[in-house]
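Q: I'd like to go over a predicted model; first the sequence, then the structure.
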Amino acid sequence: MNSTTTSRRAAFRQHVAARQGLLLAGAFNAMSARIIEDLGFGAIYLTGAGVTNMSLGLPDLGFIGLSDMAEHAARVRDAVDLPLVVDADTGFGNALNVHHAVRTLERAGADAIQLEDQVMPKKCGHFAGKHVISTEEMVSKIRAATDAREDEHFQIIARTDAAAVHGIDDAIERGHRFVEAGADILFIEAMEGLSNVERLPALFEVPLLINIVIGGKTPVQSRDTLERFGYGLVLYANAALQGAVHGMQQALGRLQSKGQLDEDPTIVAPFGERQRLVKKPMYDQLEERYKAG
């Protein structure tokens, strides 16, 4: 493990612990991660839903596995320097699978992972028909995750979907058990009602992540408001995905209707901007440097 990785993880841990509502933007591939970094965000979340939607064209119903997320994590890590949180869904199995997943994703470049307490195959947190495993089974998974990490600054985010299944009180009780088991950050998914959003951070010793799903169940609040409530992380897991889908529909819709598409910056990113984002000038310099003769 190099010093850069260690210092990045330590700084990220401190930033989250400050409970200042750090915006965590979701990426679904290396290019989306580049854009997030270029725009000045402080951290990146590799979204399982985004990888499923954009790579497979399928809904978030548990169709991807550890190898998919590890491969995408390695690509994103090569592309950006920001702290990287990886969605590890249910840990892809039991506590032993979680142990293996943590080792795999840590080596792939993750700085934190998110584990959830849904029954496999999981569903998007804002879908109906979810089921959760027992508190005891999830506690075992969290313990396996904390045992498996090599770097003490590598963070475990424990997510519970129990609010939609058994009610908010059960989710809160599970949260306390997850923290006792060693979770560094708590994530109570699909909260409904502003009163719950406001009161939850004060109930726990560790920082909370809040997931804002555009069109989902949790009421949208500004980052400043969520910082005032005491959240450590404010996640927009699929804002980039939804923006990209809309952009493709706009550009290709114009192409289909008009039969041609010019370099209109209100519709498409200019050619030069695309090359800047993928660091083409840097590779031009390298090509010149290594040119034979």
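A: Received, thanks.

Q: from here on, contacts and neighbour counts on C-alpha atoms
A: Will do.

Q: Return the residues in contact with the residue nearest to the spatial centre of the chain.
A: Taking Cα atoms, centre = their mean as the criterion, Tyr45 is the residue nearest the geometric centre of the chain, at 2.7 Å. Neighbour list for Tyr45: Leu24, Ala25, Gly26, Ala27, Leu84, Val85, Val86, Asp87, Leu235, Ala237 [criterion: Cα atoms under 8 Å, 6 or more residues apart in numbering].

Q: Which ones among those lie within strands?
A: Leu24, Ala25, Gly26, Ala27, Leu84, Val85, Val86, Asp87, Leu235 (DSSP state E).

Q: Could you identify the buried members of those residues?
A: Buried subset of the ones in strands among the contacts of Tyr45 (neighbour count, 16 or more other Cα atoms under 10 Å): Leu24, Ala25, Gly26, Ala27, Leu84, Val85, Val86, Asp87, Leu235.

Q: isn't the third one right up against Gln242?
A: No - contact status for Gly26 versus Gln242: not in contact, 10.6 Å apart, counting by Cα atoms under 8 Å.

Q: thinking again about what came up before, could the contacts of Tyr45 go into TSV alongside distance to Ile156?
A: Shown next, in TSV, are these (distance: Cα to Cα, whole Å):
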residue	distance to Ile156
Leu24	15
Ala25	18
Gly26	17
Ala27	19
Leu84	12
Val85	9
Val86	10
Asp87	11
Leu235	15
Ala237	17
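
Q: closest to His126 among those residues?
A: Taking Cα to Cα as the measure, Ala237 is the one of the contacts of Tyr45 closest to His126, at 12.3 Å.

Q: Tell me how many other residues crowd the closest residue to Ile64 other than its chain neighbours.
A: Using Cα to Cα, 6 or more residues apart in numbering and skipping the chain neighbours, the partner closest in space to Ile64 is Thr52 (6.5 Å). By the measure other Cα atoms under 10 Å, the count of residues near Thr52 is 21.

Q: is it fair to say Thr52 lies in a helix?
A: Yes - counting by DSSP: H, G, I helix; E, B strand; the rest coil, one finds Thr52 located in a helix.

Q: hang on, Val197 packs against Met191?
A: Yes - with contact defined as Cα under 8 Å, Val197 counts as touching Met191 (6.8 Å).

Q: okay, pairing it with this:
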Amino acid sequence: MLSTTSTPTERRRAFRAGLASSTLQILPGAFTPLSVRLIQEKGFHGAYISGAVMAAELGLPDIGLTTLTEVAQRAHQISRMSDLPTLVDADTGFGEPMNVARTVHELEDAGVAGLHIEDQVNPKRCGHLDGKQVVDGQTAVQRIKAAVDARRDDQLVIMARTDIRGVEGLDAATDRAKALVDAGADAIFPEAMGTLEEFAAMRAAVDVPILANMTEFGKSRLFTHAELADVGVDLVIHPVSLLRIAFGAIERGLDALLETGTLDGEVEGMQTRGRLYELLDYEAYNSFDSSIFTYTGR
């Protein structure tokens, strides 16, 4: 009832243990606090909190318009609703080294298990769009050093994302990844990789966990979990998938409402009221205060 029963440090330890295991860690993107309950119930290893999704929910493109306050608030709302580790997109750290340090503190306080900071120029853009620009190596390293130095809980995972592959190529990406690991990064997120062979090259270049971003409509085909595990990927995220599924269904429902004047034909595909209450753990609230739960229907 109300929130997770585990502490942030416990979830961070679980995240680190998962990354150190031989099992590919699968993190769907939680786009609402309630959706993370489903992700946990279905047996996934954790949940991802996407910057692109947070921007979209605010009606904004993913070009660095969200604020640290907005990201920290959403990260807290999602993280508190599950015993799963959460990994949050911290964009470029919302500024330079001092801003990065504050970002780490705010997201630590939000209860996330890990965060990633990227090497794009600020304001950034979606990692799978053309025309990205990245900062120089020294600036990228300073951001990660600032994050690592600011960390108060040594179990918090500081992940470095690099977008340089789409700008300067694979060799530049592996070189940058090595420098970011030397700066203290616990894991590497090589964005917009094109092939399994590129992931294998990144795996060979660094000795920390690596992440694969399996976003739809991106720079690569959607590799299977087995394919990614075979080339040594440790963690895969599906960042925007649930939002896209949900909004696809919403759009179809609205079209049906306009066309037929009723949603009766859509009811069969809807989540029932009973299933919603089950996810909300309404019965636990009833046990706490029997006067507030009276629903017994479908």
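A: Right, received. Where do you want to start? Bear in mind the structure is a predicted one, so any value in this text is a computation, not a measurement.

Q: Relative to Arg74 of structure 2, how far out is the residue mapped onto the residue nearest to the centre of structure 1 from structure 2?
A: For Tyr45 of structure 1, the aligned residue in structure 2 is Tyr48 (criterion: TM-score structural alignment). Look at Tyr48 of structure 2 and Arg74 of structure 2: by Cα to Cα, to the nearest Å, they are 12 Å apart.

Q: swap in Gly169 of structure 2?
A: Distance from Gly169 of structure 2 to Arg74 of structure 2, counting by Cα to Cα: 34 Å.

Q: What of Val233 of structure 2?
A: Counting by Cα to Cα - Val233 of structure 2 and Arg74 of structure 2 are separated by 28 Å.

Q: With Glu259 of structure 2 instead?
A: Taken as Cα to Cα, the span from Glu259 of structure 2 to Arg74 of structure 2 is 36 Å.

Q: Look at the two and report which has more neighbours.
A: Taking other Cα under 10 Å, Glu259 of structure 2 and Arg74 do not tie; Arg74 has more neighbours (18 against 10).

Q: Under a three-state scheme, what state does the more buried one occupy?
A: helix.

Q: what do we get in structure 1 for it?
A: Match for Arg74 of structure 2 (TM-score structural alignment): His72.

Q: for the residue nearest to Ile64 of structure 1, what are its contacts?
A: Contacts of Thr52 of structure 1 by Cα under 8 Å, 6+ apart are Leu58, Pro59, Asp60, Phe63, Ile64.

Q: hmm, try it at 10 Å
A: Applying Cα atoms under 10 Å, 6 or more residues apart in numbering to Thr52 of structure 1 gives the contacts Phe28, Leu58, Pro59, Asp60, Leu61, Gly62, Phe63, Ile64, Gly65, Asp68, Met69.

Q: Out of those, which are shared with structure 2?
A: Contacts conserved in structure 2 for those, using both residues aligned by TM-score structural alignment, their matches' Cα atoms under 10 Å: Leu58, Pro59, Asp60, Leu61, Gly62, Phe63, Ile64, Gly65, Asp68, Met69.

Q: Only the buried subset of the residues you listed, as a PyMOL command please.
A: In PyMOL, a selection of the buried entries from these looks like this (16+ other Cα under 10 Å):
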select buried, resi 60+62+63+64+65+69
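
Q: How many residues are close by Arg273 of structure 2?
A: Per other Cα under 10 Å, the neighbour tally for Arg273 of structure 2 reads 12.

Q: Could you do the one 5 residues further on as well?
A: Other residues near Glu278 of structure 2 come to 12 when the count uses other Cα under 10 Å.

Q: again, but for the one 5 residues further on
A: For Glu283 of structure 2, the count of nearby residues is 18 (other Cα under 10 Å).

Q: and which of the contacts of Thr52 of structure 1 is nearest His246 of structure 1?
A: Phe28 (15.1 Å).

Q: mind listing what that closest one touches?
A: By Cα under 10 Å, 6+ apart, the neighbours of Phe28 of structure 1 are 44-55, 69, 72-73, 76, 237-238, 240-241.

Q: What does it correspond to in structure 2?
A: In structure 2, Phe28 of structure 1 lands on Phe31 (TM-score structural alignment).

Q: can you check Asn196 of structure 1 too?
A: That one, Asn196 of structure 1, aligns with Glu198 by TM-score structural alignment.

Q: Without its sequence neighbours, what residue ends up closest to its match?
A: Leu170 (7.1 Å).

Q: how would you label the counterpart of Glu216 of structure 2 in structure 1: helix, strand or coil?
A: Counting by TM-score structural alignment, Glu216 of structure 2 corresponds to Ile214 in structure 1. Recorded secondary structure, Ile214 of structure 1: coil (three-state DSSP).

Q: how much does the longest helix along structure 1 stray from structure 2?
A: What stands out as the longest helix in structure 1, according to DSSP state H, is helix 239-258. With mean Cα distance after the TM-score superposition for structure 1, helix 239-258 of structure 1 departs from structure 2 by a mean of 1.3 Å once superposed.
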